[in-house]
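Undergrad: just coords:
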């Protein structure tokens, strides 16, 4: 099964495609898409949409896992991340790809085993779990792989589209 993890953003959108074969997780490809900050937002969203559409056409993942919108004090960031998530959800819907959403806490718990893990701990575990030679860069790419790993670890606990607790 091919699982695409995406860390939404408009400046940098990280992605990580992994394959789950039994209990084994293997990296397929991972990187990020970047948009120039001087472009108007509609153009940046179009660029992300086109990049994602090309990717989905080439790799045909079975499922997508996306980080849920985490809203803290910065409403501007939350709005732009929400717009990027809209692009992701639209692309998935157009191709009938199931999307699962995970909070940062769920991702940290699934990958590190600790909900307050920092970026370095997440990156270390992503590298170890996927047997990578180097830590994925930038952080958005490592986060996307962590989201995909979270989904892979959560799949056995899903019942009727929801999480079994």
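TA: Done, it's in. Values in this document were obtained by computation on a predicted structure and should not be read as measured data.
Undergrad: C-alpha only now, for contacts and for neighbours.
TA: Will do.
Undergrad: how far away is the residue of the chain most remote from its centre from residue 145?
TA: Within the chain, the residue lying farthest from the chain centre (CA atoms, centre = their mean) is residue 38, at 24.8 Å. Look at residue 38 and residue 145: by CA to CA, to the nearest Å, they are 28 Å apart.
Undergrad: again, but for residue 76
TA: 25 Å.
Undergrad: the more surrounded of the two?
TA: The residue with more neighbours, out of residue 76 and residue 145, is residue 145; 34 against 9, by other CA atoms under 10 Å.
Undergrad: ok, the more buried one touching residue 16?
TA: Yes - with contacts defined as CA atoms under 8 Å, residue 145 counts as touching residue 16 at a distance of 4.6 Å.
Undergrad: so for those two, which residues contact both of them?
TA: Common neighbours of residue 145 and residue 16, using CA atoms under 8 Å, 6 or more residues apart in numbering, are 5, 6, 30.
Undergrad: ok so the second one is a strand residue?
TA: Spelled out, it's residue 6. Yes - counting by DSSP: H, G, I helix; E, B strand; the rest coil, residue 6 is located in a strand.
Undergrad: wait, what's in contact with it?
TA: Shown in contact with residue 6 (CA under 8 Å, 6+ apart): 13-16, 64-67, 143-145, 147-148.
Undergrad: let's bring in a second model and compare:
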């Protein structure tokens, strides 16, 4: 299974693609960051994120998308921007009929380190080890995106199959109702 992990953000949106399955070795497919300028208006920034994610999906053809679930932060404008960037990713995946899962930062940390309270350095170190990389993925947003993809591969596979079946059934129902 190929999973695109997305660590949403307006300035840096981490993206990481991993191939794998529970109990099988993991393989890095792609890792990076979609960047936008804080000087651009919100619409331009969201469009830039959407275009970057769409291009990546065209290139790597993921089977599922895992997006970090937004949690409460002290800075309301930061949480709003993060939520908006996450929504763009969810819409891009839904447009392609891909199953989307939301994972909390604690779930992703626990999946790769064994502790939901791990710090960024611990997450990055374990992602580097699990994917057998020569160097840690940078910046931290990219490592977080890979952690989300790994979390989904190890924890969300069954949920993805259920969601994919549900979407396929809904699509068949729409197709048969138009006859």
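TA: Structure received. None of these values were measured; they are calculated from a predicted model.
Undergrad: list the buried residues for the helix or strand hosting residue 127 of the first structure?
TA: Using DSSP states H and E, residue 127 of the first structure sits in helix 119-129. Using 16 or more other CA atoms under 10 Å as the test for burial, helix 119-129 of the first structure gives 122, 123, 124, 125, 126, 127, 129.
Undergrad: can you tell me which of those is closest to residue 96 of the first structure?
TA: Residue 96 of the first structure has its nearest neighbour among the buried residues of helix 119-129 of the first structure in residue 126, at 27.9 Å by CA to CA.
Undergrad: what strand or helix carries the closest residue to the closest one other than its chain neighbours?
TA: Spatial nearest neighbour of residue 126 of the first structure, chain neighbours left out: residue 146 (6.1 Å); criterion: CA to CA, 6 or more residues apart in numbering. For residue 146 of the first structure, the host element (DSSP H and E) is helix 139-154.
Undergrad: compared with the second structure, how much does that helix deviate?
TA: Helix 139-154 of the first structure differs from its equivalent in the second structure by a mean of 0.5 Å after superposition (mean CA distance after the TM-score superposition for the first structure).
Undergrad: show me where the second structure has strands.
TA: 2-7, 12-19, 27-35, 64-68, 100-103 (DSSP state E).
Undergrad: for residue 174 of the second structure, which of those is the nearest?
TA: With distances scored as CA to CA, the stretch of the strands of the second structure nearest to residue 174 of the second structure is strand 100-103 (20.3 Å).
Undergrad: quick check: the closest one compared with the first structure, mean distance?
TA: So strand 100-103 of the second structure averages 0.6 Å relative to the first structure (mean CA distance after the TM-score superposition for the first structure).
Undergrad: what range does that strand cover in the first structure?
TA: Using TM-score structural alignment, strand 100-103 of the second structure lines up with residues 99-102 of the first structure.
Undergrad: roughly how far is that stretch from the heart of the chain?
TA: The chain centre lies 9 Å from the centre of stretch 99-102 of the first structure; the measure is CA atoms, centre = their mean, to the nearest Å.
Undergrad: what sits up against that stretch?
TA: Residues outside stretch 99-102 of the first structure that contact it (CA under 8 Å, 6+ apart) are 63, 64, 65, 66, 67, 68, 89, 92, 147, 150, 151.
Undergrad: most neighbours out of those residues, which is it?
TA: residue 147 leads the contacts of stretch 99-102 of the first structure on contacts (other CA under 10 Å) with 34 neighbours.
Undergrad: from residue 94 of the first structure, how far out is it?
TA: If you measure residue 147 of the first structure against residue 94 of the first structure using CA to CA, the figure is 22 Å.
Undergrad: with residue 115 of the first structure instead?
TA: Taken as CA to CA, the span from residue 115 of the first structure to residue 94 of the first structure is 33 Å.
Undergrad: residue 35 of the first structure now?
TA: Per CA to CA, residue 35 of the first structure is found 23 Å from residue 94 of the first structure.
Undergrad: between the two, which one's more packed in?
TA: Counted by other CA under 10 Å, residue 35 of the first structure and residue 94 do not tie: residue 35 has more neighbours, with 18 against 9.
Undergrad: where's the more buried one relative to residue 43 of the first structure, distance?
TA: 9 Å.
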